[in-house]
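Student: Dropping the sequence and predicted coords here.
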Amino acid sequence: MSEYEIVCGESLATLRELPGHSYDALITDPPYCSGGTTSAERTSRSAIEKYVSTDSVSGLAMPDFPDQRDQRSFTIWSSIWLTETLRLVRPGGQALVFTDWRQLPAISDALQIAGWRWRGIVVWQKTSARPQPGFRNECEYVLWGSNGQLDPDHKPPFLPGVYTHPSPRGKARQHITAKPVDLMRDLVRTTRPEARILDPFAGSGTEGVPEYADIAQRRLAEIAA
């Protein structure tokens, strides 16, 4: 496995301390801030109001994290950290940013405000989404962008625009909003094998940072071993 480094800290402040053009790609899953439509809903525990705080299979309680911005402030905040990440990713490098259906317009605006070139949307179909009247919300989305023109010296494979993977369950679910490892393997195929990848939200928020940083450190150490 390639070398990795986990930094436990406030994401935006940490990004501002990193040297420019030091990464090949941005691949990240930021907080969506889309769980509540009222002030009361946005200021309650995200794990209770939006997610399931305990995995129904394993009974594993998971740390909560702040998820409380309204859509306007979410767009402004996203444009700030996306601007910082554009500075950190070299010209020709790529961005893959997760979002849901509620925040898709906001994050696409923020991506372009920050200066990324928006190149398309990848769809993740979750086979385990809850049914509901009408159409069920069984997809999340990954915005694909680049820092200017794509690297002319790198020819990635022809990849599909839709991936179908179930959400992690049981011991595989280490985070409230965990993404499937197989999906992440699919996404990184667009980068060089030796690419240095930036993920500003490996642990989300302030309250959850120490717990999730410890989880990430343990998982990566197990793989490296």
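Tutor: The structure has been received and is ready for your questions. Numbers count the residues shown, from 1 in each chain.

Student: Only C-alpha atoms from now on, for both contacts and neighbour counts.
Tutor: Fine.

Student: Any buried residues in the lengthiest helix in the chain, and which?
Tutor: When the chain is parsed with DSSP state H, its longest helix is helix 71-88. For helix 71-88, the buried set under the neighbour-count rule, 16 or more other C-alpha atoms under 10 Å, comprises 71, 74-88.

Student: With stretch 196-216 instead?
Tutor: Per 16+ other C-alpha under 10 Å, stretch 196-216 contains these buried residues: 196-205, 208-213, 215-216.

Student: Which members of those residues are positioned in helices?
Tutor: Among the buried residues of stretch 196-216, the members found in helices (DSSP H) are 209-213, 215-216.

Student: this is the other structure I want to compare:
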Amino acid sequence: MTNTYTMLHGDCMSLMPTMPEASYDAVITDPPYASGGMVTSARQEDPRIKYQNAKTQAYYPSFENDNRDQRTHLMWSVRWMEQALRLTRPGGWLMVFSDWRQVPLTSDALQIAGWQWRGIAVWDKANFSRPVTGIFRPQAEYILYATRGKRDKSKQQKGCPAGVFYAPMKMSERYHMTGKPVPLMEHLMTILPSGSRILDPFAGSGTTLVAARNKGHTAVGIELSSDYHQIATDRLGLVLPS
């Protein structure tokens, strides 16, 4: 591990309470959606079944916390978002991914947790989606963004970044079955002050930390899966403690 980029192995619900208050400028994360997979009845299936085509040749490890019912998922989301709020400085940011099914729940959760909801950005993932004949291609995922209290305009960046961002997912750069492209994560960070400190409590394969490094920020990731923690650590060139 390093002081600049650190991957912690464990449950964010256990680790976040041990961190000092207001120690991050932003929490940027892609948590489990607990969504329906290809059909609603698939909610209880393993993510490797829900989110991968049976013909997919690549192997991606599975992950936990993705098969909760709606009420339980809402309560769990509020709990980690409350911790995220405590860890973010006043005026700092939350950016959290969602699919179309869970946008209402995610917006409720962040507001219940005390965040000031600011809007939704859109990831246009082009053909990186499962088409269903006869309806519109589900080629978008969403990033709900919010601040801890009033937005700190003294630290805001100039300009107005695009709210819809096109970023195809290249299979050669995919380390996680629900991974996001590095350019997308870099785009989200364009509204952050220079040299921000970022927390990703669901770090997966470490893409948020890779983007933070590319943009000159520092970052801490938390990952429950030992498989993905190892992938992220290797990807970032970190050394696991012996």
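Tutor: On my side now, so go ahead. Bear in mind the structure is a predicted one, so any value in this text is a computation, not a measurement.

Student: quick one on the thing from earlier: the longest helix of structure 1 - contacts with which helices or strands?
Tutor: helix 11-15, helix 104-113 (3 or more C-alpha pairs under 8 Å, 6 or more residues apart in numbering; DSSP states H and E).

Student: so of the ones you listed, which one's packed in deepest?
Tutor: Using mean count of other C-alpha atoms under 10 Å, the stretch among these with the largest mean neighbour count is helix 104-113, at a mean of 19.

Student: So the residue nearest in space to the middle of structure 1 versus Ala216 of structure 1, what's the distance?
Tutor: Centroid check for structure 1 by C-alpha atoms, centre = their mean gives Asp29 as the closest residue, at 0.7 Å. Counting by C-alpha to C-alpha, to the nearest Å, the gap from Asp29 of structure 1 to Ala216 of structure 1 is 14 Å.

Student: What is the burial count for Ala25 of structure 1?
Tutor: Ala25 of structure 1: 30 surrounding residues under other C-alpha atoms under 10 Å.

Student: Return the residues in contact with it.
Tutor: With contacts taken as C-alpha atoms under 8 Å, 6 or more residues apart in numbering, Ala25 of structure 1 has the following neighbours: 89-90, 93-95, 191, 195-198.

Student: before we move on, what about Gly179 of structure 2?
Tutor: If you count contacts by C-alpha under 8 Å, 6+ apart, Gly179 of structure 2 has them with 204-205, 207.

Student: quick check: angle from the longest helix of structure 1 to helix 104-113?
Tutor: In terms of direction (axes from the mean of the first three to the mean of the last three C-alpha atoms, to 10 degrees), helix 71-88 of structure 1 departs from helix 104-113 by 40 degrees.

Student: Remind me what the following helix or strand past helix 71-88 of structure 1 packs against, helices and strands.
Tutor: Tracing the chain past helix 71-88 of structure 1, the next element assigned as helix or strand by DSSP states H and E is strand 89-99. Contacting strand 89-99 of structure 1 under the criterion 3+ C-alpha pairs under 8 Å, 6+ apart are the following elements: strand 23-28, strand 139-146.

Student: after superposition, how close is the shortest one to structure 2?
Tutor: It refers to strand 23-28 of structure 1. Average distance between strand 23-28 of structure 1 and its aligned residues in structure 2, after superposition and using mean C-alpha distance after the TM-score superposition for structure 1, equals 0.4 Å.

Student: What does Thr191 of structure 1 correspond to in structure 2?
Tutor: When structure 2 is aligned by TM-score structural alignment, the residue opposite Thr191 of structure 1 is Leu192.

Student: Check the gap between its match and Leu94 of structure 2 for me.
Tutor: Here the criterion is C-alpha to C-alpha. By it, Leu192 of structure 2 lies 11 Å from Leu94 of structure 2.

Student: which one of these two has more residues nearby?
Tutor: More neighbours surround Leu94 than the other of Leu192 of structure 2 and Leu94, with 27 against 18 (other C-alpha under 10 Å).

Student: The more buried one reaches Ile143, doesn't it?
Tutor: No: no contact is recorded between Leu94 of structure 2 and Ile143 when judged using C-alpha atoms under 8 Å, the distance being 9.6 Å.

Student: So what touches stretch 129-148 of structure 1?
Tutor: When contacts are defined by C-alpha under 8 Å, 6+ apart, stretch 129-148 of structure 1 is touched by residues 86, 89-101, 104, 108, 111, 115-128.

Student: hang on, Val122 of structure 1 in a strand?
Tutor: Yes: inclusion of Val122 of structure 1 in a strand is indicated when DSSP: H, G, I helix; E, B strand; the rest coil is applied.
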